[in-house]
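A.B. asks: The following comprises the amino acid sequence and a computationally predicted model.
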Amino acid sequence: MPVARVYLTQLLLSTLYAGLFLSLVPIAAGVAMLLLPPAILHEWGLHPGRAALLQHREALYWLTAGLMSITLAAFYYGMGRVIVLAKPRWRPAYQTTTLLYMLLMSYGVAIALVTTTRPHYRQCEMYTQKLNGGLREYRGEQFRIELCGSGSDADRRDHIRLRIFDEKGEWRAVRYFTVRWGGPYPVLLDYARDHFAYFDASEGEDEDFVKVVPMPPTLADWLSTRIPLLD
């Protein structure tokens, strides 16, 4: 059998094995959340459903990174056993293809993970009014600044999504930050001639929690709204 066909077959099988392995942990966690009594979950500080994902998001990221490292190592080892069968002049091409495929696979897993664990933003009209968003004009062009929130937690912290639309309704920029109701941080957007500022309470008191958004939004802002994970 030609090496190219063996390579493609191994690539498909390795992808299938990697997907099955990475699926085991969320499946096992989901089954455990369903089977364990609510009293035990509450005692451990866990909450069923999406709340658990948000509560332990950072730990989930680290766990996924560890599992992904193991998966990629096994994936490359399996592909390497096929690559050595190729002629020496073709091996660099197969290795490069494998590494690019692994990078693409990691990117896909990262997109799925971040999308799954991202807060559910809602009540956009209320948050827009409450945080001083709405219609603003810069350089003769009108922009709509929309803010949506996830709802405050026990510490009165609220995850906010800020999106900017131009007068044609095109999405031009996005930001994510945290406000703390009743805390020491300002919560209202602060406007200037060529930018506006928001205050991110997630940075901590020792960090620069004032964030500036140039107006009109830049090309980098526009790209970040269209390429996953750049936002």
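C.D. replies: That came through fine.

A.B. asks: When you work out contacts or count neighbours from here on, use the C-alpha atoms and nothing else.
C.D. replies: Fine.

A.B. asks: Which parts of this structure are strands?
C.D. replies: 134-138, 141-149, 157-166, 171-180, 190-191, 195-199, 210-214 (DSSP state E).

A.B. asks: To Pro38, which of those strands lies closest?
C.D. replies: Pro38 lies closest to strand 157-166 among the strands of the chain, at 24.8 Å (Cα to Cα).

A.B. asks: Which of the strands of the chain sits closest to Tyr121?
C.D. replies: strand 141-149 (4.9 Å).

A.B. asks: Quick one: list the elements packing against that closest one.
C.D. replies: In terms of contacts (3 or more Cα pairs under 8 Å, 6 or more residues apart in numbering; DSSP states H and E), strand 141-149 is packed against helix 124-130, strand 134-138, strand 157-166.

A.B. asks: and stretch 166-186, how far from the chain's centre?
C.D. replies: Here stretch 166-186 is found 17 Å from its chain centre; the criterion is Cα atoms, centre = their mean, to the nearest Å.

A.B. asks: May I see the buried residues of it?
C.D. replies: For stretch 166-186, burial by neighbour count (16 or more other Cα atoms under 10 Å) applies to 166, 171-175, 177-180, 185-186.

A.B. asks: Is it possible to get CSV of those residues that adds distance to Met102?
C.D. replies: Below are the buried residues of stretch 166-186 laid out as CSV (distance: Cα to Cα, whole Å):
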residue, distance to Met102
Asp166, 37
Trp171, 31
Arg172, 31
Ala173, 30
Val174, 29
Arg175, 29
Phe177, 31
Thr178, 34
Val179, 37
Arg180, 40
Tyr185, 42
Pro186, 43
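
A.B. asks: Second structure follows, compare the two:
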Amino acid sequence: IIFKSYRFIKTTDSPSEELMKMSPAIIIWLCIIFYGSIFFINDTDCKNYKYNETLNGGRKEFKGKKYLINICGSGVSDNDLFGSSMDRVQMTVLNEQEEVLAKRNYKIFWDGGPGLDPIEISQDSIRYRDDSDPDGEPRTLTMPPSKLDWIAARFPIFNLLIYP
């Protein structure tokens, strides 16, 4: 790949002009990849696995503003080949107009152990535990969510890169 790139740069009179010609195709492919990742990353089922009551979700207030915290799961993965006995959970924070402000994905182990820790609400943050994290340290979502959280909520690939 490096050799082909080098050969491309050496054989063209103006690599920047060629790059400009290719940029619409590059942008289209990046959009397809980012939006296509939505179907592979989001496997939660909010109709069958809604955990607001169990994990302390629902309507909350931070600094005088009301938010809705929805917590949904995907069901426990117990198949023989890829089963981990963990439930993939997605916490979604919405404002009063029900606009998505932040999403966080984490895993819960329901069969004892560290699982079943509900989210902890403080004055300016939400703390949650990811049972797949070997450190076991709680993670924090500051409230109100930042612009980076807003962007990561819309592009799931960024959500995985920023908040693994």
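C.D. replies: Here it is on my side, so go on. Everything numeric here is computed off the predicted structure, so don't read it as measured data.

A.B. asks: quick one: TM-score?
C.D. replies: Remark: TM-score between the superposed chains equals 0.74 [TM-score structural alignment, normalised by the length of the second structure]; 150 aligned residues with a Cα RMSD of 3.1 Å.

A.B. asks: Could you point out which of the strands of the first structure sits nearest Tyr107 of the first structure?
C.D. replies: strand 171-180 (20.3 Å).

A.B. asks: Now do the closest one: which range of the second structure does it align onto?
C.D. replies: Strand 171-180 of the first structure corresponds to residues 100-109 in the second structure, going by TM-score structural alignment.

A.B. asks: Quick check: the matching stretch compared with the first structure, mean distance?
C.D. replies: By mean Cα distance after the TM-score superposition for the first structure, the fitted stretch 100-109 of the second structure averages 0.6 Å away from its aligned residues in the first structure.

A.B. asks: Could you give the number of residues near Ser14 of the first structure?
C.D. replies: The number of residues packed near Ser14 of the first structure is 20, by other Cα atoms under 10 Å.

A.B. asks: no wait, Ser77 of the second structure
C.D. replies: For Ser77 of the second structure, the count of nearby residues is 13 (other Cα under 10 Å).

A.B. asks: again with the one 10 residues further on
C.D. replies: Neighbours of Asp87 of the second structure under the rule other Cα under 10 Å: 22.

A.B. asks: Translate it into the numbering of the first structure.
C.D. replies: Counting by TM-score structural alignment, Asp87 of the second structure lines up with Asp158 in the first structure.

A.B. asks: wait, its match sits on Gly151?
C.D. replies: Yes - at 5.5 Å, Asp158 of the first structure counts as touching Gly151 under the criterion of Cα atoms under 8 Å.

A.B. asks: ok, now which ones touch the nearest residue to Asp45 of the second structure once chain neighbours are set aside?
C.D. replies: Spatial nearest neighbour of Asp45 of the second structure, excluding adjacent residues (Cα to Cα, 6 or more residues apart in numbering): Ser74 at 5.4 Å. Neighbouring residues of Ser74 of the second structure by Cα atoms under 8 Å, 6 or more residues apart in numbering: 43-45, 49, 87-89.

A.B. asks: lining up the residues you listed with the first structure, which overlap?
C.D. replies: With both residues aligned by TM-score structural alignment, their matches' Cα atoms under 8 Å, the contacts of these that the first structure also has are 43-45, 87-89.

A.B. asks: biggest helix in the second structure by residues?
C.D. replies: helix 15-41 (DSSP state H).

A.B. asks: picking that back up, would you mind giving the strands of the first structure as JSON lines with distance to Ile40 of the first structure added?
C.D. replies: Converted to JSON lines, these look like this (distance: least, Cα to Cα, whole Å):
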{"stretch": "strand 134-138", "distance to Ile40 of the first structure": "45"}
{"stretch": "strand 141-149", "distance to Ile40 of the first structure": "30"}
{"stretch": "strand 157-166", "distance to Ile40 of the first structure": "26"}
{"stretch": "strand 171-180", "distance to Ile40 of the first structure": "30"}
{"stretch": "strand 190-191", "distance to Ile40 of the first structure": "45"}
{"stretch": "strand 195-199", "distance to Ile40 of the first structure": "37"}
{"stretch": "strand 210-214", "distance to Ile40 of the first structure": "41"}
